[in-house]
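A.B. asks: sharing a model prediction with you, sequence too.
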Amino acid sequence: MPAPADRPLLLAVDAPSLLHRGHHAHVGSGRLDRGGRPAWALHGMLRLILQVLEDLTPDAVVFGLDDRRASVRAERYPAYKAGRKPKEPELVEQLDRAPGFLAALGLHAVQPEGLEADDVSASAASLAEASGWRCTIATSDRDAFAHISEHTSVLRLITGGIASAPLLTPARLHTMYGVPAAQYLEYAALRGDASDNLPGVAGIGEKSAALLLAVAGDMAAAWTDVELNAGDALRPALDDACEAEGRSRVGRRVVTALTSEGARERYDFNVEIMRGRDDLDLGLDLSRLQHPGPGVLPLDPDRVRRVVDHLDDPTLTDHALRVLARQPTGDGAAGAVAPAHR
């Protein structure tokens, strides 16, 4: 099998997270398309996409979209994401236009019924690993961290654009949170996620969650000791680890939290809601990619020019033609980004 760096790369783009970033970063611009409609979020998303494609040069690309009409998670948990501020009407309009925009360009997008872009990312990571490929997920959402592995990295687009976006690998994730990539979902379920209105296990914070996983090995072992032995093995092991790190003992507090009423149910529920679906049919056959076909570049230059021209930014049109259609343009290398993550 080829070395990881030599394997083909599947890029999975979390389109809604990029649209949200584009909206909040550029709402003050008031940018409109040639039809007079708000276009700053679509414009910002496309700029980021082009930069990511130039930087990573993937062999195939898939875009994940949320189903904005229905949510299996919200049906299961009506308070899901309930703490978020209502979306501005201009953002909602551009979120609704995004599927048609990507399709018009000729880009391959998947909008699974009742699910989210993160489920597309999880399925892309699974498909890439099964096909002997690598996968990089481009997103601003830390939910994708649960999919990081030796085969999958996350390009986290936060502030400063592509040049300052960290490419998160298992080693880098461990440095950030103190947990192995394979245990990030367990860590997140213990900690909770305020952005999704998912409380964690009461009494367990980020530091104690990381320590618990380091000591127990995984939550299956921790729950077994708590439920069968009242935490008799876990408590002293946590205290020993604290003493080795020069920290105050937390064994009694953590075991008390885990034995509290509803703790196991809260943890299991969080795992259920947070876990991304990794078995979706993405309409990609990575063993037989050919052009033209889903997820494959280059795109038709006439389509690219027609669609991007509607955003009324000639520089962006030239950039899109160069990256998406691989067409030389009059401005040479303007707008290009030097590879930083390859």
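C.D. replies: On my side now, so go ahead.
A.B. asks: can we go C-alpha only for contacts and neighbour counts from here?
C.D. replies: OK.
A.B. asks: spatially central residue in this protein, please.
C.D. replies: A144 (3.5 Å; CA atoms, centre = their mean).
A.B. asks: doesn't that one belong to a helix?
C.D. replies: Yes - when the secondary structure is assigned by DSSP: H, G, I helix; E, B strand; the rest coil, A144 falls within a helix.
A.B. asks: residues contacting it?
C.D. replies: Contact partners of A144, counting by CA atoms under 8 Å, 6 or more residues apart in numbering, are D118, S121, A122, I137, V154.
A.B. asks: part of a strand, is P58?
C.D. replies: No - counting by three-state DSSP, P58 is located in no strand; its state is coil.
A.B. asks: host element of D240?
C.D. replies: The secondary structure element spanning D240 is helix 234-245 (assigned by DSSP states H and E).
A.B. asks: elements contacting that helix?
C.D. replies: Helices and strands in packing contact with helix 234-245 are listed as helix 206-216, helix 219-229, helix 251-259; criterion 3 or more CA pairs under 8 Å, 6 or more residues apart in numbering; DSSP states H and E.
A.B. asks: what residues of it count as buried?
C.D. replies: Buried residues in helix 234-245, counting neighbours by 16 or more other CA atoms under 10 Å, are found at L234, R235, A237, L238, D239, D240, A241, C242.
A.B. asks: now it, how far from the centre of its chain.
C.D. replies: 34 Å (CA atoms, centre = their mean, to the nearest Å).
A.B. asks: show the end-to-end separation of stretch 310-330, please.
C.D. replies: End-to-end span of stretch 310-330 (CA to CA, to the nearest Å): 19 Å.
A.B. asks: which positions within it qualify as buried?
C.D. replies: For stretch 310-330, a neighbour-count test (16+ other CA under 10 Å) marks 310-312, 315-325, 327 as buried.
A.B. asks: okay, one more to line up with it:
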Amino acid sequence: MPTLLLVDGHSQAYRAYFGVKTPLTTRRGELTTAVYGFARKLLSVLKEYQPEYAAVAFDVGDTWRHTEFPDYKATRERMPDDMQSQMERIEQMLAAMHIPTVSKEGYEADDVIGALAKQAAEQGFDVLVLTGDRDMFQLVDDRVRILYTRGGPNPKTDVYGPEEFKARYGLTTEQYIDMKALVGDASDNIPGVPGIGEKTAIKLLKTYGSLDNLYAHIDEIRGPKTQQALRDAAETVRRNRELVRIITDLDIPFEPEQFRLQGIDRSALRRLFEELEFFSLLREIEDAASQPVEREDGQLSLFGDEVQEQPAAVENPYQVIENVDALAALLDTLAAAPLISFDVETTATDPMQADLVGLGVA
């Protein structure tokens, strides 16, 4: 079955921006932390899952949720100025990779992704949603899996399909929405029921099945404080349920050919990565495991199926420097050489994670 990758754009960019202690900058002083993290994660997912179709969804200002609840996300700080400039760089990168971006006024990227995921699944696509937002878990079904990226300097991505979701929460996706309504969401400034956390909410929903049935049997709730808290928050909880529910019936048609991956614009991506000094990422693009294939239109497939013929191996003598005398002899040789080249040997290609283990010179 064809696979569609949907990326929660701002979520991934923020994860990258706030995920490291030491920001990345170019020699000119341009901050690139968010762009680099976004690019590395996107390229990694494209390489691992090799989807035939992809799109990145972005938020565009206030939404219907702000109208419904004016305090929605009110505690969040505005996007830093240097983050805004990096979002522009991310859009340039996506354009060079010919990956379409999608948004809709009045709605969040969650809603756009939800609508596209539902339509694609109905058309027989397998859908992957790359996000750092657990609200997306409500989209999980037999066709839709969530690639949930945690925060931190070394973000791990966990895959959530129906089995993984059930193992973690023991709920249906509809019950998950009810659970979020009870607990609230501090990151979105959505207040929950005082004294009710995730474990208690899950227990209540396993007992009563749904939010509506829970309130239909409110008299049975043990613990006078818990029962009263639920009574007092009844209106808030019902409003929360609408706020946390992802809208999946937006008027955004999923037309597969608009989302088919067409290969990258090699020269444009090279110029951008050179400007941003993403040399390790540029090498990864050029030395992809399956060998990128240049097409007649001058574009380059990210991970083509054809494998180019490899040059014959050439035997070159080398010497391992293991003591001071050998190092002194090497320095004399290098001092007399008209030209030298060098390369670093590291434990990884990611400069944010790699450790230096050696230096090669010729």
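C.D. replies: Noted; the coordinates are in hand. Model, not experiment: these values are computed from the prediction.
A.B. asks: after superposing, what score do the chains get?
C.D. replies: The TM-score (TM-score structural alignment, normalised by the length of structure 1) is 0.77; 300 aligned residues with a CA RMSD of 3.1 Å.
A.B. asks: quick one on the thing from earlier: quick one: the residue nearest to the centre of structure 1 and S121 of structure 1, what's the gap?
C.D. replies: Following CA to CA, the distance that separates A144 of structure 1 from S121 of structure 1 is 7 Å.
A.B. asks: what do those two both touch?
C.D. replies: The overlap between the contact sets of A144 of structure 1 and S121 (CA under 8 Å, 6+ apart) consists of I137.
A.B. asks: reformat the helices and strands packed on helix 234-245 of structure 1 as JSON lines; add mean neighbour count and distance to R303 of structure 1.
C.D. replies: JSON lines is the format used below for these (neighbours: other CA atoms under 10 Å; distance: least, CA to CA, whole Å):
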{"stretch": "helix 206-216", "mean neighbour count": "19", "distance to R303 of structure 1": "48"}
{"stretch": "helix 219-229", "mean neighbour count": "15", "distance to R303 of structure 1": "51"}
{"stretch": "helix 251-259", "mean neighbour count": "19", "distance to R303 of structure 1": "56"}
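A.B. asks: returning to that earlier point: pick the one among the buried residues of stretch 310-330 of structure 1 closest to P38 of structure 1.
C.D. replies: Within the buried residues of stretch 310-330 of structure 1, distances to P38 of structure 1 taken as CA to CA reach their minimum at L311, with 9.5 Å.
A.B. asks: what residues are up against the aligned partner of the closest one in structure 2?
C.D. replies: In structure 2, the position corresponding to L311 of structure 1 is occupied by L276, as judged by TM-score structural alignment. Applying CA under 8 Å, 6+ apart to L276 of structure 2 gives the contacts T26, E30, T32.
A.B. asks: likewise for P191 of structure 2?
C.D. replies: V183, G184, D185, T236.
A.B. asks: what's the closest of these to R89 of structure 2?
C.D. replies: Nearest to R89 of structure 2 among those: D185, at 30.3 Å, using CA to CA.
A.B. asks: now that closest one. Nearest residue, chain neighbours left out?
C.D. replies: On the basis of CA to CA, 6 or more residues apart in numbering, the spatially nearest residue to D185 of structure 2 that is not a chain neighbour turns out to be P191, at 6.5 Å.
A.B. asks: aligned to H23 of structure 1, what sits in structure 2?
C.D. replies: In structure 2, H23 of structure 1 lines up with Y17, judged by TM-score structural alignment.
A.B. asks: try P294 of structure 1
C.D. replies: In structure 2, the residue paired with P294 of structure 1 is F259, using TM-score structural alignment.
A.B. asks: was I right about its match contacting A55?
C.D. replies: Yes - because the distance of 6.3 Å satisfies CA atoms under 8 Å, F259 of structure 2 is recorded as touching A55.
A.B. asks: quick one, helices of structure 1?
C.D. replies: Shown for structure 1, the helices assigned by DSSP state H span residues 15-26, 40-56, 72-76, 89-105, 117-130, 170-177, 184-191, 206-216, 219-229, 234-245, 251-259, 263-274, 301-309, 314-324.
A.B. asks: counterpart of L105 of structure 1 over in structure 2?
C.D. replies: By TM-score structural alignment, L105 of structure 1 lines up with M97.
A.B. asks: swap in L167 of structure 1?
C.D. replies: Taking TM-score structural alignment as the alignment basis, one finds that L167 of structure 1 is matched in structure 2 by V159.
A.B. asks: just give me the match in structure 2 for A39 of structure 1.
C.D. replies: That one, A39 of structure 1, aligns with T32 by TM-score structural alignment.
A.B. asks: ok, that match touching Q86?
C.D. replies: Yes - with contact defined as CA under 8 Å, T32 of structure 2 counts as touching Q86 (6.5 Å).
A.B. asks: so those two - more neighbours on which side?
C.D. replies: Between T32 of structure 2 and Q86, counting by other CA atoms under 10 Å, T32 is the more crowded of the two (25 against 21).
A.B. asks: ok so, going back, overlap of the contact sets of F259 and A55 of structure 2?
C.D. replies: Common neighbours of F259 of structure 2 and A55 (criterion: CA under 8 Å, 6+ apart): I99, P100.
A.B. asks: who has more neighbours, the two?
C.D. replies: The residue with more neighbours, out of F259 of structure 2 and A55 and counting by other CA under 10 Å, is A55; that gives 24 against 20.
A.B. asks: before we move on, back to that, quick one: contacts for the match of P294 of structure 1?
C.D. replies: Contact partners of F259 of structure 2, counting by CA under 8 Å, 6+ apart, are Y53, A54, A55, I99, P100.
A.B. asks: and it, how far from D249 of structure 2?
C.D. replies: Shown here: F259 of structure 2 relative to D249 of structure 2, a distance of 19 Å by CA to CA.
A.B. asks: ditto for T172 of structure 2
C.D. replies: Between T172 of structure 2 and D249 of structure 2 the computed distance is 20 Å (CA to CA).
A.B. asks: more neighbours, those two?
C.D. replies: The residue with more neighbours, out of T172 of structure 2 and D249 and counting by other CA under 10 Å, is T172; that gives 19 against 14.
A.B. asks: nearest residue to whatever residue of structure 1 lines up with that one other than its sequence neighbours?
C.D. replies: Pairing criterion TM-score structural alignment: the partner of T172 of structure 2 within structure 1 is identified as P180. Take P180 of structure 1 and drop its neighbours on the chain: the residue closest to it by CA to CA, 6+ apart is H174, 5.4 Å away.
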